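Asks: Generate a structure from the sequence data that follows.
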Amino acid sequence: MSEELKLKNQVCFPVYNLAKEIISLYRPILKDLDLTYSQYIVMLVLWENEEQNVSEIGSLLNLDSGTLTPLLKRLELKGFIERKRKATDERVVSITLTEEGRNKKEKAECIPTQLVEALDISIEDLSELKRITEKITNQINKIK
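Replies: Okay, here's the model as predicted:
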């Protein structure tokens, strides 16, 4: 077997494994907010901009509507968001935070700090990881 095909020499596996492990660190932190990681990143978008349509959220999070729609339905059932069709164009579904959804933001303020503490790694290393990850993602998006 060639060295290039050994798992230990692949770039994809440690990146995949890291993403999986980081998301698993979020689980106990997000449990108190009654959010999954996927729901949390949707809420991050809405905390930043209280009204977004489904396609805007999907574009920001790189999620298709088949993945996003069930997520949004669950957030609506929990009472965190409202989904409404636009009167001007019924194909567009607008997503807004409810009062309860807005209140979750205050409770979520400590999450980034808790994650950094759980990782036990320097802010500088995390910033470098983020920078390199974004650089690679941007390069891949140029190729597409």
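
Asks: From here on, just use CA atoms for contacts and neighbour counts.
Replies: OK.

Asks: which residue is nearest the middle of the chain?
Replies: Centroid check for the chain by CA atoms, centre = their mean gives I41 as the closest residue, at 3.1 Å.

Asks: Please name the nearest non-neighbouring residue to that residue.
Replies: Closest residue in space to I41, ignoring its immediate chain neighbours: L61 at 7.6 Å, by CA to CA, 6 or more residues apart in numbering.

Asks: Also N53?
Replies: That would be S94: by CA to CA, 6+ apart, it lies 4.2 Å from N53.

Asks: correct me, but that neighbour touches V54?
Replies: Yes - with contact defined as CA atoms under 8 Å, S94 counts as touching V54 (6.5 Å).

Asks: E134: what's it in contact with?
Replies: The contact partners of E134, by CA atoms under 8 Å, 6 or more residues apart in numbering, come to none.

Asks: again, only using 10 Å
Replies: Applying CA atoms under 10 Å, 6 or more residues apart in numbering, we find E134 in contact with E128, I140.

Asks: Also K8?
Replies: Counting by CA under 10 Å, 6+ apart, K8 touches P14.

Asks: Secondary structure of it: a helix, I assume?
Replies: Yes - under DSSP: H, G, I helix; E, B strand; the rest coil, K8 sits within a helix.

Asks: From P28, how far off is it?
Replies: Separation of K8 from P28 (CA to CA, to the nearest Å): 30 Å.

Asks: Second chain to compare with the first, below:
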Amino acid sequence: MSETTQRILPPTEALICFNLYAASHGFIRLYAPYLERIGLTYPQFLVLLTLRGPEGEGQPQGVGELGALLGMESNTLSPLLKRMQGAGLLTRTRSEEDERRVVIALTEAGRARAEAAAEVPGCIAKDTGLSEEDYHTTLEVLRKLRGQIAGLDGKPATE
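Replies: Predicted coordinates for the structure are as follows:
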């Protein structure tokens, strides 16, 4: 970053972490009215979309698999799944092959809600006004950054 850019921007504006944090909060606020209409919180939305799958095929998944896909620890995910089960959106059953493993599957009500949830990203894309090219470029940069951060395993690269 050039010296001129650093002098013009407030210190937080020059930080990737601040801009990611602010953008994340902004996106979640954009999602809120859409999710309220279908009776979901943002984490529930993510769970339903993940269980639905990219083509709506909806294969059951273990809690560990689901947590890995969502980047959530089981101590955060388990209470969320219990609430969703209580709302009739999914089932939680012990695996027949390994009783330690809990398998999560959508109910009919969960599938219907997941289908409604799958429409929301298109609405958000329209709301943000991002071109398809900008969308894909931003997604590529964010995925790359997530991968690099995950590779650090919580340790600074300078150690």
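
Asks: Can you pull the TM-score for these?
Replies: Once superposed, chain against chain, the TM-score is 0.90 (TM-score structural alignment, normalised by the length of structure 1); 142 aligned residues with a CA RMSD of 1.8 Å.

Asks: So what does the residue nearest to I41 of structure 1 match up with in structure 2?
Replies: Under the alignment (TM-score structural alignment), L61 of structure 1 pairs with L70 in structure 2.

Asks: before we move on, back to that, what about the equivalent of the residue nearest to N53 of structure 1 over in structure 2, how many neighbours?
Replies: In structure 2, the residue matched to S94 of structure 1 (TM-score structural alignment) is V103. Using other CA atoms under 10 Å, V103 of structure 2 is surrounded by 19 other residues.

Asks: Could you do G101 of structure 1 as well?
Replies: 21.

Asks: Give me the distance between it and L72 of structure 1.
Replies: Relative to L72 of structure 1, G101 of structure 1 is positioned 12 Å away (CA to CA).

Asks: anything in contact with each of S94 and V54 of structure 1?
Replies: R83.

Asks: re the thing from before, any residues in contact with both of G101 and L72 of structure 1?
Replies: Common neighbours of G101 of structure 1 and L72 (CA under 10 Å, 6+ apart) are M43, K78, F80, I81, E82.

Asks: these two touch, right, the match of S94 of structure 1 and Q61?
Replies: Yes - judged on CA atoms under 10 Å, V103 of structure 2 makes contact with Q61 at a distance of 5.4 Å.

Asks: Now do the shared contacts for the two.
Replies: R92.

Asks: Counterpart of M43 of structure 1 over in structure 2?
Replies: Using TM-score structural alignment, M43 of structure 1 sits opposite L48 in structure 2.

Asks: Go ahead and report the secondary structure state at I121 of structure 1.
Replies: Strictly by three-state DSSP, I121 of structure 1 counts as coil.

Asks: who's in contact with it?
Replies: Here I121 of structure 1 is in contact with L115 (CA under 10 Å, 6+ apart).

Asks: what do you get for S94 of structure 1?
Replies: E51, Q52, N53, V54, S55, E56, I57, E82, R83, K84, R85, K86.

Asks: And the helix or strand containing it, how far out from the chain middle?
Replies: If you go by DSSP states H and E, S94 of structure 1 is part of strand 93-97. Remark: strand 93-97 of structure 1 is offset 17 Å from the chain centroid, using CA atoms, centre = their mean, to the nearest Å.

Asks: Same check on stretch 26-45 of structure 1?
Replies: With CA atoms, centre = their mean as the basis, stretch 26-45 of structure 1 stands 9 Å off its chain's centre.

Asks: same deal with stretch 19-37 of structure 1?
Replies: 11 Å.

Asks: Would you mind listing the buried residues in it?
Replies: For stretch 19-37 of structure 1, burial by neighbour count (16 or more other CA atoms under 10 Å) applies to Y26, I29, L30, L35, T36, Y37.

Asks: Distance to I143 of structure 1 added to these, as CSV?
Replies: Below are the buried residues of stretch 19-37 of structure 1 laid out as CSV (distance: CA to CA, whole Å):
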residue, distance to I143 of structure 1
Y26, 31
I29, 36
L30, 35
L35, 34
T36, 31
Y37, 28
